[in-house]
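> below are the sequence and a predicted model; questions follow.
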Amino acid sequence: MKAPLFRDPVFDGAADPVVGRFSNGRNMQPGIWPHGSGIIRWSDGIDIMACFHIDIEDIFMRNSDDCIAVYGTRWDFYGDTRYVTVRNSVLWADVALPIMMGTHGDHHKDGDTIEHICFENIDILEHHELQ
């Protein structure tokens, strides 16, 4: 089964605050320009939760919380996260972190596994942890 492929979408904020809070992306490819600076406070860019085989390439992302967050279990998403690659990208976090990994999980059971995560050729323009 081939994973879905998204090309050249533009994310410029969100009318729905729930959508603006996080997005769970799969196979983001060149030409994606998420930009959410100042639109909704504490709005992560891409949250990867309980999923496998995620490829994010050639993006510029600026937003008002974590740019890319990698978690196991979070909210109603349960399970491990494996095989995530982010490459050739530029991250700019106005507040919080360009990259956040592993702070949430299923502590009520046996926990989650986060493995095979690769960030390569990443430029971080700015980082302000003002929380």
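In hand now; what should we look at? Numbering: from 1, shown residues only.
> only C-alpha atoms from now on, for both contacts and neighbour counts.
Noted.
> grab the nearest non-local neighbour of residue 122.
residue 89 (5.1 Å; C-alpha to C-alpha, 6 or more residues apart in numbering).
> element containing that neighbour?
Taking DSSP states H and E as the criterion, residue 89 maps to strand 81-93.
> helices or strands next to that strand in the packing?
Secondary-structure packing of strand 81-93 (3 or more C-alpha pairs under 8 Å, 6 or more residues apart in numbering; DSSP states H and E): strand 52-57, strand 60-63, strand 114-127.
> of the ones you listed, flag the one that's most buried.
For the helices and strands packed on strand 81-93, ranked by mean neighbour count under the definition mean count of other C-alpha atoms under 10 Å, the leader is strand 60-63 at a mean of 25.
> what helices or strands is that strand leaning on?
Helices and strands touching strand 60-63, by 3+ C-alpha pairs under 8 Å, 6+ apart, are strand 81-93.
> following element in sequence after the strand holding residue 89, please.
Next in sequence after strand 81-93, counting helices and strands by DSSP H and E, comes strand 99-101.
> hold the first one in mind and look at this next one:
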Amino acid sequence: MTPSSGKAAAKKSLPAGIAEATIEFRDGVLLADVPGPNIGRMEAPALVAQIGEAVDRSGRGFRTLALDLSKVSLMSGMGLGFCIELHKRARARGADCVVTGLNAHLRDLFRLMRIDRLYRIALTRDELPWGT
């Protein structure tokens, strides 16, 4: 995906039964709408590959990686690893990281595991740094 407006489809297909994230680049924000309801051992590696590929292809053409987790109910340790890996890739390109759509359980999990130190938590998409 090149840094231009619009949505991008994954180049590689994901394993059967694993939904793809919808990825959009707009106003300096690379937004990944992550499918749910769970991110576990099957979903995490596939989503890291898909979203990570978009991050890698974008180079330094974005300022913020935003993950919308509003469709996600549960996240395992592998799901937390998914968040950490994408944070590393985004920071390597100088981008900040924001997560939105966390339910109460995930918000508590992010705080407990200190993932909230890696991602700024936005309550809604309206709080994403579009164009800033």
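Cool, got the structure. Note that the structure is predicted; figures quoted are calculated from it, not measured.
> TM-score of the superposition?
With the length set by TM-score structural alignment, normalised by the length of structure 1, the two chains reach a TM-score of 0.37; 88 aligned residues with a C-alpha RMSD of 5.0 Å.
> related to what we said a few turns ago, now the helices and strands packed on strand 81-93 of structure 1 in a markdown table, with distance to residue 70 of structure 1?
Formatted as a markdown table, these follow (distance: least, C-alpha to C-alpha, whole Å):
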| stretch | distance to residue 70 of structure 1 |
| --- | --- |
| strand 52-57 | 11 |
| strand 60-63 | 15 |
| strand 114-127 | 8 |
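> how about those, which one is nearest residue 101 of structure 1?
Among those, the nearest to residue 101 of structure 1 by C-alpha to C-alpha is strand 114-127 (8.7 Å).
> confirm residue 18 of structure 1 sits in a helix?
Yes. Assigned with DSSP: H, G, I helix; E, B strand; the rest coil, residue 18 of structure 1 falls within a helix.
> how many other residues sit next to it?
11 (other C-alpha atoms under 10 Å).
> what's the spacing between it and residue 115 of structure 1?
From residue 18 of structure 1 over to residue 115 of structure 1 the distance is 28 Å, taken as C-alpha to C-alpha, to the nearest Å.
> go on, residue 88 of structure 1?
Distance from residue 88 of structure 1 to residue 115 of structure 1, by C-alpha to C-alpha: 20 Å.
> and for residue 90 of structure 1?
Distance from residue 90 of structure 1 to residue 115 of structure 1, counting by C-alpha to C-alpha: 23 Å.
> same deal with residue 54 of structure 1?
12 Å.
> would you map the strands across structure 2?
6-8, 22-26, 29-33, 38-39, 64-68, 74-75, 96-100, 120-122 (DSSP state E).
> tell me how many other residues surround the residue nearest to residue 60 of structure 1 when sequence neighbours are not counted.
Residue nearest to residue 60 of structure 1 in three dimensions, not counting chain neighbours: residue 90, with 4.6 Å by C-alpha to C-alpha, 6+ apart. Residues contacting residue 90 of structure 1 under the criterion other C-alpha under 10 Å number 18.
> residue 90 of structure 1 contacts residue 119, doesn't it?
No. Counting by C-alpha atoms under 8 Å, residue 90 of structure 1 does not reach residue 119; the two are 11.3 Å apart.
> ranges for the helices of structure 2?
Applying DSSP state H to structure 2 gives helices spanning 43-58, 77-92, 104-112.
> what's the second one packed up against?
I take that to be helix 77-92 of structure 2. Packed next to helix 77-92 of structure 2, using 3+ C-alpha pairs under 8 Å, 6+ apart, are helix 43-58, strand 96-100.
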